[in-house]
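**Student:** here's a sequence, model it:
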Amino acid sequence: MKIISYTLMFSVLILLITSRVEGNNNEVEEEESCKETYGFLPCTSTALGNSFLIVVYGYMMFSGATYLSNGCELLLEILGPGVIGGSLLPVIASLPEGIIILATGLNGSIATAQEHLSIGVGLLAGSAVMTLTLIWGTCVLIGKCDLDCYRARDETDTKGFNLVDSGVATDIWTSYAARIMTLSIIPLFIVQLQKHLHSSSGRNLAVLIALIMSILMLISYCLYQIFQPWVQARRLDYVKHKRVMTGFLKHLKQHALGRLCNHDGSPNMDVLAKVYEAIDQDGDGALSEGELKAFVIGMHLEGMSVGTDDIVHKVLQEFDTERRDGKIDFDEFKNGISKLLSGFVKRDRAPHESTDNIKYIDAVDEEAEKEHFLLGDFWEEGEKIENTKLTTIKAILLLVAGAIITAAIAHPLIDVVENFSDATTIPSFFISFLVLPLIINSGGAFQVIYFASKKKRRSASLAFCELYAEVTKNNLVSLSTFLALVYVRGLTWDFSSEVLIIFLVCFIMGNLASFRTIFPLWTAILAYALYPFSLVIVYVLNNFLGWQ
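**Tutor:** Here you go, the predicted model:
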């Protein structure tokens, strides 16, 4: 990596010297063709020279983005998903795109800013579209495993490129992340309404409403990031408790000589008394922890690692509701069984005789197992930081270095893209759409694809969650910056077609991922097809339907 950095710096130095020599030989002509950024950075009017500069400045911007990302990760390991980790760090991680968009709108006069703004919207659209199409599809292709019902077999890939029976599976929290991403396009929908407004005040009002909505949704997203770990832990704990209760009832039914409840739903006292006496080994009229442990020791919960002590604790928590003495008397036992069975009746509106059937209890237990599986009980605690002070200093230095690099390189990168557009007559939007997201987000893309390549549901869930979070932050942070520039500087909004493709791609992929956890290979083909489709949409709307 250092060799590459030195090579690029040396190349910039050579180009700088060359530019100076050419400027001395033909100073008047060079002044008319390009302008040096900051008065000393090299510039050129040729397509090849600007291509080289895009690579150089792009690599510097990539380095700055990498520093910011690494700094955020270190701070997140130290602080955890609290107020700072959940609210501030996601915003900091989106700084590169935001700084570039900010530089496009603050660069020079209003006319110049209006001209450069297409670069910012190209980056905004390109980042979202590339993430949800090319990177998303690659994760499915690289991480594919054999699919079986509602799950994928980890590290098992024997079905090749079967479009239906091969793919990836994620947990339910990944679907929730996709739903949040879909909601983040609401400001895009609002700002699109200004196209149908004919007065300038009406268009400004639409931009302002979209800006306010975007900021409010960003705040809401940060709050969600703060409380989401707590919500996830509570939901998982509830499902674990539910699985233990259904498993306990199933285990109890297997040891009962008869029905647990009568046809009218009342407890079958004779059967319950016999089961209770069988568990109550010392005959003192109360089930102790030791007696419960002896009874549940053969109880097995598929796909759930829970000890006997945990099962006993949850059973006591459910049944010992009157005296709270750590024991279960017969009345508590009877009421607890009746409560569990009546819960099935209320939930499924099933007759009492059905809920007492072992097949029905098996079905309920299987449903609880599926719910537990989809929640993904596989999150591991990260490694503890040994030297917290030193790591904090390193994280802050990385953040500062990343912020300085991205802020310094944003302006010259925009100028180079504009110069390349002039030299090739390619609209600057398409250049920023195709090139800038590839350069800036390549580090994160490789990391996400690497996670998916492990061919495990846990890794796939992490990868796709990161993709949806990235698009959500892009839609809210970058769009808020973009709308603020348009409103404050009084710029003209003529990017309806560009914003439309963000809306369409996020809507299609968001709805696809919001209500399913299995993604066969055919979904990757759909994602790949959306990338060229989005470019065609912009070209047709701008050049044939007069949207711009």
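
**Student:** please make it C-alpha for all contacts and neighbour counts, starting now.
**Tutor:** Noted.

**Student:** now Tyr224: closest residue in space, sequence neighbours ignored.
**Tutor:** Gly86 (7.9 Å; Cα to Cα, 6 or more residues apart in numbering).

**Student:** I misspoke; the intended subject was Ile501.
**Tutor:** Ser534 (5.6 Å).

**Student:** try Ile180
**Tutor:** Take Ile180 and drop its neighbours on the chain: the residue closest to it by Cα to Cα, 6+ apart is Thr472, 7.3 Å away.

**Student:** that older thread, hmm, Ile219 and the residue nearest to Tyr224 touching each other?
**Tutor:** No - judged on Cα atoms under 8 Å, Gly86 makes no contact with Ile219 at a distance of 10.6 Å.

**Student:** these two: which is more packed in?
**Tutor:** Gly86 (22 against 14; other Cα atoms under 10 Å).

**Student:** now for the more buried one: which residues touch it?
**Tutor:** When contacts are counted by Cα atoms under 8 Å, 6 or more residues apart in numbering, Gly86 touches Cys222, Leu223, Tyr224, Gln225, Ile226.

**Student:** now show me the structure for the sequence below, then we'll compare the two:
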Amino acid sequence: MGETLGKLFVPLSSLPGLYEYPAECKEPVFNPEDHLKPTFGGIVQLLFLACVYGCILFYASNLISDGSELLLLIPSIAPIVGSVVLPILGAVPDGAIVLFSGLGPNAQDQLTVGVGALAGSTIMLLTIPWALSIWAGRVNINSKGQCTYRKPASAPDKWRKLSKNRTRHDMLNRTGVEPNYEAMSSGALTMILTAIPYLIIQGAAFEFEGDSEEKIASEEKYYALVGLIFCTIAFFSYLYIQVRNSRTNQVLEDVVDSKRMDALKHGLLSLQGIFYNSLNGEVLANGGDPSAQNLLGFEHKKNSL
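**Tutor:** Reported below is the predicted structural model:
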């Protein structure tokens, strides 16, 4: 399977001079009359492939973003889009890289690249996007030191969450985000607990370091199995916690309301679809029969299409 999927990509070994440099590339000589610098093997081709793959990933990420916004319009799954659906979609490529890298003939060498890509993407997610999300999500801080996420009753019509034309001093001292203590503490605990499988297999690697490859493989396979079981349990536990917490997420409700308003303006959703939850709750509260509830759900699906 690994070899079959590998045919979808250009093999780097086919790029001229990327691994074995010709003699003229090892000692390049610049000729002023050519007005061109010498090419260094397959570096140019490699950069071109990186740009092509980057464009594909950029287009795919936009599709995921558009699809996730449309999923927010479905009341039954809107609470779990950001906490369950998107994390799974983000983890699938990393897991596929590690899985397929271990299916080829040189599994040990390829796994080094796969795990390196996984670690690099994780570190990148914990640094650049996190910082950018704080910068993009910042709002004004009032005199009481509170973030103004909601419009005050006495605010003028031109009120904005983030004022424009601020000085650099005000941007650094009078804008910010308001962290949620429960979300941050539970997130930190989740990160610590889900890192235990790495310690399990890494501890075994330290223990049997220096032995033959056959002995290392025979000894570490049990630790790898324990790590796999722990990862599976941690994964489903994470999904359960996220689904449970999504029912009382006020920030998520505000995001969903905003997406519904945009969908209403562009004709993607009807008024009946927006008030589906309220109407459904009213039917049940008034003791309506199940057929009325089913009819309401059918009309909502029909008008949402």
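
**Student:** what TM-score do the two superposed chains give?
**Tutor:** Here the TM-score for the pair of chains, by TM-score structural alignment, normalised by the length of structure 2, is 0.54; 211 aligned residues with a Cα RMSD of 3.9 Å.

**Student:** structure 2: matching residues for whichever strand or helix holds the residue nearest to Ile501 of structure 1?
**Tutor:** Assigned by DSSP states H and E, Ser534 of structure 1 belongs to helix 521-543. Using TM-score structural alignment, helix 521-543 of structure 1 corresponds to no residues of structure 2.

**Student:** for that helix, packing partners?
**Tutor:** helix 110-130, helix 136-142, helix 496-514 (3 or more Cα pairs under 8 Å, 6 or more residues apart in numbering; DSSP states H and E).

**Student:** can you list contacts of the shortest one?
**Tutor:** When you say that, I think you mean helix 136-142 of structure 1. Contact with helix 136-142 of structure 1 is made by 167-168, 448-449, 452-453, 455, 460, 463-464, 467, 519-521, 523-525, 527-528, as judged by Cα under 8 Å, 6+ apart.

**Student:** most neighbours out of the contacts of Gly86 of structure 1, which is it?
**Tutor:** Cys222 (22 neighbours).

**Student:** that one -> structure 2?
**Tutor:** In structure 2, Cys222 of structure 1 lines up with Leu239, judged by TM-score structural alignment.

**Student:** so that match touches Val84, yeah?
**Tutor:** Yes - between Leu239 of structure 2 and Val84 there is a contact under Cα under 8 Å: 6.2 Å.

**Student:** related to what we said a few turns ago, list the contacts of the match of Cys222 of structure 1.
**Tutor:** With Cα under 8 Å, 6+ apart, Leu239 of structure 2 has these contacts: Ser83, Val84.

**Student:** can I assume it sits in a strand?
**Tutor:** No - using DSSP: H, G, I helix; E, B strand; the rest coil, the secondary structure at Leu239 of structure 2 is helix, not a strand.

**Student:** what about it, distance to Ala50 of structure 2?
**Tutor:** Distance, Leu239 of structure 2 to Ala50 of structure 2, by Cα to Cα, to the nearest Å: 34 Å.

**Student:** likewise for Ser76 of structure 2?
**Tutor:** Ser76 of structure 2 is 39 Å from Ala50 of structure 2, by Cα to Cα.

**Student:** and Gly82 of structure 1, how far from Trp230 of structure 1?
**Tutor:** For Gly82 of structure 1, the distance to Trp230 of structure 1 - Cα to Cα - is 10 Å.

**Student:** looking at those two, which one has more neighbours?
**Tutor:** Comparing Gly82 of structure 1 with Trp230 by other Cα under 10 Å, the one with more neighbours is Gly82, at 16 against 13.

**Student:** okay but that one is in contact with Ile226, surely?
**Tutor:** Yes - if you go by Cα under 8 Å, Gly82 of structure 1 and Ile226 touch, sitting 5.3 Å apart.

**Student:** ok, now how distant is the residue nearest to Ile501 of structure 1 from Leu483 of structure 1?
**Tutor:** 22 Å.

**Student:** how about the helices in the stretch 151-300 of structure 1?
**Tutor:** Under the criterion DSSP state H, counting those that start in this stretch, the stretch 151-300 of structure 1 carries helices at the ranges 172-183, 186-192, 200-255, 269-279, 289-296.
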